[in-house]
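J.: one predicted model, sequence on top.
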Amino acid sequence: MLLAISGVAILGLVFVAALWAGKESDAAALDHQRKLVNGRLQDQVDRVSKDMRLMAAGFSSLLSENAVVADGGNDNSTAEAFATVATTAFGYNGTYLVTSTGELALEADAETARRYKWIRPLLLPMIRQADLKGPGQSETNPERIHVALMKLEGRPSIAGVTKVTASIEANGARTRLAQPLYLAAFRFLDGATLDALSREQGLAGARYARTADAEANEVAFQIEATATNEPIGFIIWAPDLPGSRVVARLVPLLSVAGLLIGGLFFALMARLRKSLQELGRSEDHARHLSYHDVLTGLPNRALFAERFQHCLDTLDASSGYAIVALIDLDRFKEINDTYGHPAGDELLRSVVIRLSPLFGERDMLARVGGDEFALLLPPGSAAGRALPELWEEVVSELAKPFNLRNGDIVVRIGGSIGAVTVNDRTLARSEYLRRADLALYEAKSHGRGRCVEYHEYLDTRNVEKDNLTQDLRLLLGSASDSVTQEPKGELEVFFQSVHLASDEMPLSGAEALVRWRHPHLGLLTPDMFIPIAEEAGLIDQLGEWVLRTAAIRAASWPLGITLAVNVSPSQVRRRGFGDRVLSIIKEAGLSPSRLELELTEAALFNLDHGAQETLAILRAHGIRIALDDFGTGFSSLSHLIQFNIDRIKIDRSFVSLLGSQAEGAAIVSSIIGLSRTLGKTTTAEGIETQGQRDFLIAAGCTDLQGFYFSRPMAGVDFDRIIARNEDGNTRAAHTG
């Protein structure tokens, strides 16, 4: 077996050596023929230069002796005869004596004039160059010859132009011609010239073609214009390839020997190959598992880090910049908890199938966490589109419904993106990932379903957020009392009035809104610190404080005025929330029927079965449940019935459309009609104009709220409004 393998190896080496030698021999022969053709063309150019020098000398002598011709007279027969002789003797297809403007200096017959008319624009630049002093041409040696390859009359040609210097005798003295003359001549490269070239260089079947339409056994030599380097034609011939002839004789002998030796160890090689293939597949599978996610098949965190580091190491100013983005699925945990891990796994695979077509072959989408993906766009990529357009497509695809379990389950999730531009190789990979993560947090904290690109102000905002978190923790009493801290301000509960939708618009209630009077930042609205409280785990403590503070003040209001308080999903999901609410309002002395708890659509989506039971217990005690920001989240109409919602609050974004867009009236009317059909009361938020107020009253809205009536105000100021409202009601009763 070893001898057989050795024989095959030696035979293979001989075979390869023969092929290599034949190929090298053919290449050398072909290169030699090309050099011969190129040299022959250069010889033609040099020959034209010499011919032009001789013909110019002849014309100069003729013009010096023939004053009539030189002075532009009509007696030009001698010059014409000389031109004919020069053309015939030197083998040119055309010879002309012209002026500096390219006009014929001698009278010519109609055919000659017509022919020259077509080639004159091509010769005119050469005439101008022949009049310029070039390198190596001095005043004592004014001879200037310009030779170039070009296409004339549709055929490849060598053309030459030179200045004809002559002098005539006038008044006993010889002077140069007043108007300079130029000799122009050209010779076609095809035809007789190509035949001579074929015979001299041994080019079999040489022919001229306008395009490189060589057959499989032919080669084409491109003739380029001197001025523009553009192809003006091709010389095509069948090259003599001695190496191929030798190989053609050796191949049959080597093939027979190879078959004889190959038959001896074919069976063994087949078995070895099968074993090696199995081993290779096993290694490839192990390597794939170490760098890819088993569930989705995407690259994992390790492979992404390796590719990202390589991209960072090879980054330079000339290659541009890369993009790294972190993509997080919104509400994935709820899908996993509600429908189980198999549904979550199917959802992840569906996400990959939907996102993969959006990226190019050079881009890398990797799964780096449970529901978190990382995207690397190397320099010059971005999938051939502008980044904002790409991010919008990703967000749009993730916002579409996903069908799970063969369509039995339809879910909506959405996604948030944090992106960072990678343009500085001195920064560590971890720093870029931190920036992308910071941008992702910014996207998720501002409503999700969007992309945020990193900017330096995010770091500043992050520091400010950390400071606010610490301040809020100290303010709520979570920090150690042994540490002395400077004052962190105080929390206040503001109230915004709610009015019945009638002509008199009496005061019907108020919504409690928390404010933070910070010692350095001034009065902070909820959107500036509620997300911080949720992230820091302080929202339950803060929400309880707001409910207690608002309930204590509302207990002193007239019985007809209700109190609305916002609660977060984490509060409702917390065990004992219902008992805690009932305990707080009991301590405050507030009747349950006067309390209304507001939850957003997103909050309803996140509530489990235990939270539903808590809300049912609170409703059984008389507390009402309101759905805030209706129509802006991902909830469905089934939540109105499932959670036994008492009130629907029409979002301010719809109310603001009233009076400006026709769609606004249709949307608001539909919500009010739906609420009336289901037996729910409605509150319209964000009313700022009388027109909006009148429309909502006419549409049948139950309650109204907005800046048109009052802005959120401190509890003391709201007590004054209640007092004025009571006085007005008393006077109205007496008047009645």
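T.: Yes, it's here. The shown structure was predicted, so the numbers you read here are calculated from the model rather than taken from an experiment. Numbers count the residues shown, from 1 in each chain.
J.: use CA for all of it now, contacts and neighbours both
T.: OK.
J.: so who does residue 366 touch?
T.: Applying CA atoms under 8 Å, 6 or more residues apart in numbering, we find residue 366 in contact with 298-301, 304, 373-375.
J.: so which of those are in strands?
T.: With strands taken from DSSP state E, the overlap with those comprises 373-375.
J.: burial of the closest residue to residue 368 other than its chain neighbours, as a residue count?
T.: Computed as CA to CA, 6 or more residues apart in numbering, the closest residue to residue 368 that is not its neighbour in sequence is residue 301, at 4.7 Å. By the criterion of other CA atoms under 10 Å, residue 301 has 19 neighbours.
J.: all helices in the stretch 401-550 of the chain, in order from the N-terminus.
T.: 429-445, 456-475, 530-535, 539-554 (DSSP state H, counting those that start in this stretch).
J.: what packs against the last one?
T.: Translated: helix 539-554. Other helices and strands packing on helix 539-554, by 3 or more CA pairs under 8 Å, 6 or more residues apart in numbering; DSSP states H and E, are strand 490-500, strand 507-518, helix 530-535, strand 562-566, helix 569-573, helix 577-588.
J.: below is structure B, check it against A:
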Amino acid sequence: MHFFNHLLHDHDLALILLAAAICAAGCYVGVGLSQRAASERGTARWHWCFLTGIVAGCTIWATHFIAMFGYRSPVPVSLDGVLTLLSAHIAVVGSCAAVAVATLSRRLWASATSGLLFGLTIAAMHYTGMSGYVFAGAEVRWDYGLVVVSIALGTALAAAANFRLSGSDGTKVDIGSVALWVAAIVALHFTGMASMTIAPLAGTVVTDATYSGVGGNALAGAIATISLMIVGLGLTTSQTDRRQQLRSRLRLQHQAMHDALTGLPNRRAFGRALAKRSAAAEATGAAFALLVVDLDNFKPVNDGMGHATGDEVLKRVAHRLECAARPGDFVARVGGDEFAILLDGVRDSSAAGSVADRVIEILGRPFLIGEQIAEIGACVGISLAPHHATNPSRLVNHADHALYSSKRRGKGRWQVFDDTLLEAIERRRVLEAALRRAAVREDFDVVYQPIVDSSTDELVGAEALARWSPATHGAVPPAEFIPMAEELGLIGRIGMTVLRKACREAMSWPDSIKLSVNLSPVQILDPRLVSGVAAVLHETGLPPQRLELEITETALLGDDELALRTLNRLVALGVNVSLDDFGTGYSSLSYLHRFPISRIKIDGSFVNQAPVDANSASIVRAIAELGKSMDLQITAEGIETAAQREFITSHGCQNLQGFLISRPLSEAEFSDLCRAAGQERAA
């Protein structure tokens, strides 16, 4: 009761409220600065501790002196300048020390120590400041019990404030800590004031208090103005820093969720967007489609034209995808040359297919990069939610399966997932494992398709053809397992297996019969090919001039200089080289001029139509004439009818091959054919 009577009757309420406002504002800013200091490390932490100490110290000092100016002293009062300045220094230095300790650790000892320092700072400032008040003609009496209580209250409340601060996340100013700081300052000040009694000496005239000839209200206003300026500086600094932190945080969040090159959302952002839509699809049946887009021919562009050009192509691909998608669709870059699009509200494959058509069409247009033209393309895999799945991982897997299927069908295609794709994927997985085992065990058969002289029907050679029949699936067509072997990097090993078997078996044939073996485009680019062929010839003893290696035009497109060096080295061994499927590819005459080719083989697609199709007939005649003019041997493949044979023979093709001549034969069957041919010649 004494405390409240003292507060209400012995003070100017307006100045007390001003002191409270200064205290609340300063504590609010101080708590915010203290949180900022705790979040820093190194030198920056001490800078923020110092700024916090300045604001907190000025707040404590201003609160004390403004409240003191509001105290109605019964006698005139003057201020001791040295003690008044000393009290200000105590407030600032002690606050800096208390804040520094509080920021060292979030443990209880740091909060307790900091609270003790803060409480003792308030007490030391208060009682030093009180010592600087000179009451003329009066005696000051102290209730030391209340003095102890004031120090205990200030220390306990300050410790509670710092302990609460240690548990805050620092994202916003902790109002509870502000209230405890205010309570610590106010409780210590007014409890300390209640412990003081001013007793005028006998004969002293009681008048309104004055301070060194200046009114208390004027002094209080000056101190409040200066303090508010300091607090405002701290607030401005804090808010400016918070805005910078917010901008930095937003920038980091953007960088974390967006691709640096294209500016599109990245894989992480795509994962979140897909998870959100998947959850909605599962909960409410909300439909959406996932399109996975994979670029065609990007690697040759990136490697051949340079990575800078490749990066520019990716940027423009991103822009074109945003144009192809509908407004509001989610477009992301999820890999090097892989993108994804989420189409909200799409329930059926036709709508998703329309977007896929636009994507394929717009990415199929040439890209003009500086003076270079880059031509790529795209394939698209599609999965639908909730029809196919609502689980994000399953949706992605289904779309990937559909993408894989579309790429196997050719470039510039799209495919919607269906259950039959899983069967194809499983078949592919099993076959890949079986093919790896077969490559190690050399578990391949070789059959031979006879080649005859067109004018005499004499057997002149055979083309070796690889066959594979795994126990789990039966015979697998070469058109299926050869591309698979190329993708898996097994074609070199398999090719050498077939070459070795064929050369070994050809040693039992008559010397006049040549052996033709196909080379994959991948093998042509293998630096070990020439040494491998030389080793097989040495191992089997087959004369090099009896071996003819068949290549396709596509083998010359990847790196024609490397291909030229490889073929020249093979010819140096004594091996002949033929160009297979002539006319179906680019058919550049420069190949025949630059490369050491001794034979060209007319593709069966022209031979089949030659007797009745004028265009095919013209192509066959042109190839035959070309062979004659360049002194090249000509072999026609795919002879199936007597009319085809007659047409081909009449145009000067030296050798014939096809089902009309013979189907592919096993080694035993071909050996029997060789013996029969030898007996006919002998007869």
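T.: That came in fine, so what should we check first? Predicted model only: the values in this text are computed from it and were never measured.
J.: drop the TM-score for these two in here.
T.: Overlay of the two chains. TM-score (TM-score structural alignment, normalised by the length of the second structure): 0.57; 447 aligned residues with a CA RMSD of 3.9 Å.
J.: circling back to that earlier point, can you put the helices and strands packed on helix 539-554 of the first structure in TSV and add distance to residue 442 of the first structure and mean neighbour count?
T.: Shown next, in TSV, are these (distance: least, CA to CA, whole Å; neighbours: other CA atoms under 10 Å):
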stretch	distance to residue 442 of the first structure	mean neighbour count
strand 490-500	25	21
strand 507-518	22	22
helix 530-535	11	17
strand 562-566	23	23
helix 569-573	20	20
helix 577-588	30	16
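J.: which among those is found nearest to residue 198 of the first structure?
T.: Evaluated over these, closeness to residue 198 of the first structure peaks at helix 530-535, with 87.1 Å, by CA to CA.
J.: follow-up on the earlier one: out of the ones in strands among the contacts of residue 366 of the first structure, which comes closest to residue 170 of the first structure?
T.: residue 375 (89.4 Å).
J.: which non-adjacent residue is nearest the alignment partner in the second structure of the closest one?
T.: Alignment of residue 375 of the first structure against the second structure is given by TM-score structural alignment, with residue 341 as its counterpart. Excluding its sequence neighbours, the residue lying closest to residue 341 of the second structure (CA to CA, 6+ apart) is residue 331, at 4.5 Å.
J.: what's the answer for residue 254 of the first structure, then?
T.: residue 15 (6.7 Å).
J.: rewinding a little: now for the match of residue 375 of the first structure: which residues touch it?
T.: Taking CA under 8 Å, 6+ apart, we find residue 341 of the second structure in contact with 290-293, 325, 329-332.
J.: what about it, distance to residue 190 of the second structure?
T.: Per CA to CA, to the nearest Å, residue 341 of the second structure is found 67 Å from residue 190 of the second structure.
J.: quick check: longest helix of the first structure.
T.: Across the first structure, the longest stretch assigned as helix under DSSP state H is helix 2-65.
J.: quick check: what element follows it along the chain?
T.: Remark: after helix 2-65 of the first structure, the chain's next helix or strand is helix 67-70, criterion DSSP states H and E.
J.: that next one maps to which residues in the second structure?
T.: Helix 67-70 of the first structure covers no residues of the second structure once aligned (TM-score structural alignment).
J.: likewise stretch 539-547 of the first structure?
T.: Counting by TM-score structural alignment, stretch 539-547 of the first structure corresponds to 491-499 in the second structure.
J.: what does stretch 197-217 of the first structure give?
T.: Stretch 197-217 of the first structure maps onto no residues of the second structure, going by TM-score structural alignment.
J.: starting at the chain centroid, how far to the longest helix anywhere in the second structure?
T.: As assigned by DSSP H, the longest helix anywhere in the second structure is helix 216-257. How far helix 216-257 of the second structure lies from its chain's middle: 37 Å, per CA atoms, centre = their mean, to the nearest Å.
J.: who's in contact with the residue in the first structure that residue 602 of the second structure lines up against?
T.: Applying TM-score structural alignment, one finds that residue 602 of the second structure aligns to residue 650 in the first structure. Residues near residue 650 of the first structure by CA under 8 Å, 6+ apart: 628-631, 668, 671, 682-685.
J.: tell me which of those are still there in the second structure?
T.: Conservation of the contacts of residue 650 of the first structure in the second structure, assessed by both residues aligned by TM-score structural alignment, their matches' CA atoms under 8 Å: retained contacts are 628-631, 668, 671, 682-685.
J.: closest one of those residues to residue 500 of the first structure?
T.: Distances from residue 500 of the first structure to those, taken by CA to CA, are shortest for residue 683, at 9.0 Å.
J.: which ones are touching the closest one?
T.: 647-650, 701-705.
J.: neighbour-wise, which one of those leads?
T.: Neighbour max across the contacts of residue 683 of the first structure (other CA under 10 Å) = residue 704, 28 neighbours.
J.: which ones are touching that one?
T.: 498-501, 683-685, 687, 693.
J.: and if you look at residue 92 of the second structure?
T.: Listed by CA under 8 Å, 6+ apart, the contact set of residue 92 of the second structure reads 53-58.
J.: change it to 10 Å
T.: Shown in contact with residue 92 of the second structure (CA atoms under 10 Å, 6 or more residues apart in numbering): 50-61, 98, 121-122, 125.
J.: which members of those occur in helices, if any?
T.: Using DSSP H, these in helices are 50-61, 98, 121-122, 125.
J.: make a markdown table from the ones in strands among the contacts of residue 366 of the first structure and add distance to residue 318 of the first structure to it.
T.: Shown next, in a markdown table, are these (distance: CA to CA, whole Å):
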| residue | distance to residue 318 of the first structure |
| --- | --- |
| 373 | 29 |
| 374 | 25 |
| 375 | 22 |
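J.: nearest to residue 50 of the first structure, of the residues you listed?
T.: Closest to residue 50 of the first structure, out of all of those and judged by CA to CA, is residue 375, at 68.6 Å.
J.: from residue 451 of the first structure, how far out is the closest one?
T.: Counting by CA to CA, the gap from residue 375 of the first structure to residue 451 of the first structure is 13 Å.
J.: what do you get for residue 463 of the first structure?
T.: Distance of residue 463 of the first structure to residue 451 of the first structure, given as CA to CA: 21 Å.
J.: show me which of the two is the more surrounded one.
T.: Shown here are residue 463 of the first structure and residue 451; by other CA under 10 Å, residue 451 has more neighbours (24 against 12).
J.: show me what contacts whatever residue of the second structure lines up with the more buried one?
T.: Using TM-score structural alignment as the criterion, residue 451 of the first structure maps onto residue 414 of the second structure. By CA under 10 Å, 6+ apart, residue 414 of the second structure lies in contact with 291-293, 352-353, 356-357, 359-360, 378-382, 402-407.
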